[in-house]
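In: Output the structure for:
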Amino acid sequence: MSVIRPLRAAFEAAWRPRAAEPVAAVDDGGGPTGDAVVDCAVYRDGVRHPGPRDPAAAIARVRRRGARGMFVWIGLFEPTESELAGVAEQFGLHPLAVEDAVHAHQRPKLERYDETLFMVLKTVRYVSHGELTSTSEVVETGEIMVFVGADFVITVRHGAHGALGALRRRLEEDPEQLAKGPASVLHAIADQVVDHYLDVAADVRKDIDEVESAVFADTRGDASQVGRIYQLKRELLELKRAVTPLDRPLQQLSETPIGVVHPEIRSYFRDVADHLSRVSDQVNGYDALIDSILQANLAQVQATQNEDMRKITAWAAIIAVPTMVCGVYGMNFKHMPELGWRFGYPLVLTVIATASWLIHRGFRRNGWL
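Out: Below you'll find the predicted structure:
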């Protein structure tokens, strides 16, 4: 008994829940030593425990203990094929999902491989610019791939934005939520991504308002605005490609019972799905509004062109009178009207001026000049 009691006390002390310890200073853009691993931690009952930074050692520790409420969260940043292959072998990830995670440029989706979930989310960032031009980049996209198992969650991030360091620290401050397992991490990531959609949509709306004001401020129409409008529509399409396909995966997570998703987490996914519906409606509305602005600008340009053509036609008709008269007298026939009369030349000029004035007056009354 004298030997067992100290061992038992030491074991309980080792696994007693503690306050979340601060994460070691890690650059959110990459691993601390330049490798793909940004962070690796073991969690039990929502509390982070000090342990190995090596993914293999971390999952071995969890599975050796076999305790409920324990899982590993591994964060990777743009891993190479060989780096991710090592992690895939340790965690039993499906080769097709691993291939998608390495090469990126995937459509948002949710796939199930046995007891593992694989979800792709596209991150977005608004690119600040002084003035919107026909070449301005407005929306920059990246990707986050998430593998979720019974005792692990692996995040793979591509792109210079969408870092998860702050999200991890925020979750560690809420151990009750994190204790719901790896699916709580997936929910937090999806929630953050969709919240960024709302922020970017609000910033894009400012650009749309700016272009709309510029178009309707110039009633004569400006053909140079077409390039700006088209570029804004093209950038909005990038946001739409990130938002629209995510609807189905969130519906599945919120409505379909999945083994690795805690039942309470499904209600949280419904909330994220509601936010996504809101931003999806906004993006679709912006798309329709940009189409209307483009059509209005084209109509203004066409009206201006028609007005210019009327003016050109009117002046051409006026100039036709002296051209015709001078052309007749320029034929140099011997017998021409009033060739020998002293006042013939002033009379012809008077006739030309009078006819031109009458035609000009008629065009002014009709609004052509």
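
In: Every contact and neighbour count from this point should use C-alpha atoms.
Out: Will do.

In: ranges for the helices of the stretch 151-300 of the chain?
Out: For the stretch 151-300 of the chain, the helices identified by DSSP state H, counting those that start in this stretch occupy 165-172, 175-178, 182-217, 225-243, 247-255, 263-329, in order along the chain.

In: With distance to Tyr345 and mean neighbour count as extra columns, can I get those in a markdown table?
Out: Compiled in a markdown table, the helices of the stretch 151-300 of the chain are given as follows (distance: least, CA to CA, whole Å; neighbours: other CA atoms under 10 Å):
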| stretch | distance to Tyr345 | mean neighbour count |
| --- | --- | --- |
| helix 165-172 | 92 | 16 |
| helix 175-178 | 102 | 18 |
| helix 182-217 | 51 | 19 |
| helix 225-243 | 53 | 19 |
| helix 247-255 | 84 | 18 |
| helix 263-329 | 10 | 17 |
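
In: structure for this one too, so we can compare:
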Amino acid sequence: MDVRLVTDGGIEDRPIEELPELLGDADNLVWVDIPSCDEEAVSVLAEVFCFHPMAVRACFERNRVPKVHAYPDHVFVILHAPERGERGHVHYIELDQFVGRNYLVTVHGPINPAVEPEVALRETSAILKRIKAGRLRPATPFELSYAIVSALTRHHEAYIETMTGDVWRLEQRVTGGQVDNPEEFLDELFRVRHGLLAVRTMGALSGAIYGRMTSLTRISPGGQRLVVDIADQFDRVRIVADGEREYLQGVIEFYQSVLTVKATLVGQAQNEEVKRLTEASYAQNEQVKKISAWAAIFFAPTLIGTVYGMNFDHMPELHWVAGYPAALALMVLVAVALYVMFRRRGWL
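Out: Now for the predicted structure:
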């Protein structure tokens, strides 16, 4: 936990034991920065600042959406910043603030173990460097909070800039026909879309809570102007994210149209191949029918000749005078009858 006194000449680190005395002077601007909400931090928040138990509990629990709670002597605000993770995952980096009459308490909420601890301190560290370098001289807690939140919104915009680069790269791959694996490419498209949707949601919800703060009468006119500007910054984040998300949606729809056209062409080619195979099969069947018909026609005379060619002793037809002509006539008659039948059925 870092206790700092912001003065006209810069910023001074003070021991935690001096915190009650520093808060007792209404002319002081005290900044207490808590990197992680441990037992000591909970004790300070509850006993020294006497914050509401629900607000204290919110500091060491993960909050999924931005919030604002107005108390008689301070305002409690919960915000998030996006951090890119693996495979398109978006980490929500939480920053809690207690903005009082002469103090600002910043609490960095729980973070995913996959995120470096320094990421949570990004905005407060940047503002601390500016104050030490003399480039920033906040005179009120709201001015100090304004500087930190403005740094947070700039990170939102930088995150959108990174996502925009991904959108352009994906668009170039689509228009250039450089997509080898459609399933993997669609996965990339929807990862980027998820990132834009996440930062858009952060901007919209954060802008909504600052919009609500503009109606709080306990905030000074100077603080109100800063609150209005922050609400405008978050609204811009939402608008830019919406624009890039719609642009990406156009890329997705274009790629889906390309896949549909390719699938249609493949289907047509397959239909033509099936048609060709069907025609070949039909022609083959016609030839088989002809062969079968002629085989049946020649089978009848062969059968008659085979029967009378067995030369058994008791075959009366073999001793008939008209046996041979009758056998030939029968062969011709059966063959002609089969020919006529197959001809009528279209086999010949």
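
In: With distance to Val120 of the first structure added, can I get the helices of the stretch 151-300 of the first structure in a markdown table?
Out: Written out in a markdown table, the entries for the helices of the stretch 151-300 of the first structure read as follows (distance: least, CA to CA, whole Å):
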| stretch | distance to Val120 of the first structure |
| --- | --- |
| helix 165-172 | 17 |
| helix 175-178 | 21 |
| helix 182-217 | 10 |
| helix 225-243 | 10 |
| helix 247-255 | 9 |
| helix 263-329 | 15 |
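
In: which bit of the first structure covers stretch 278-288 of the second structure?
Out: Here stretch 278-288 of the second structure aligns to the first structure at residues 320-330, judged by TM-score structural alignment.

In: do stretch 53-64 of the second structure as well
Out: Stretch 53-64 of the second structure falls opposite residues 95-106 of the first structure when the two are matched by TM-score structural alignment.

In: Okay, buried residues for the matching stretch please.
Out: Judged by neighbour count (16 or more other CA atoms under 10 Å), stretch 95-106 of the first structure contains these buried residues: 97-98, 101-102, 104, 106.

In: Glu137 of the first structure reaches Val127, doesn't it?
Out: Yes - contact criterion CA atoms under 8 Å: Glu137 of the first structure and Val127 qualify, at 6.4 Å.

In: Have a look at those two and say which one is more surrounded.
Out: In this view Glu137 of the first structure and Val127 are compared by other CA atoms under 10 Å, and Glu137 has more residues nearby, 16 against 13.

In: Please report how far that one lies from His158 of the first structure.
Out: Shown here: Glu137 of the first structure relative to His158 of the first structure, a distance of 19 Å by CA to CA, to the nearest Å.

In: How about Asp195 of the first structure?
Out: Computed with CA to CA, the distance linking Asp195 of the first structure and His158 of the first structure is 18 Å.

In: What of Trp315 of the first structure?
Out: If you measure Trp315 of the first structure against His158 of the first structure using CA to CA, the figure is 63 Å.

In: same question, Ala201 of the first structure
Out: 21 Å.

In: before we move on, what about Ala202 of the first structure?
Out: The separation that Ala202 of the first structure has from His158 of the first structure, given CA to CA, amounts to 24 Å.

In: Next: Glu176 of the first structure.
Out: Using CA to CA, we find Glu176 of the first structure at a distance of 29 Å from His158 of the first structure.

In: do Val62 of the first structure as well
Out: To His158 of the first structure, Val62 of the first structure is 27 Å away according to CA to CA.
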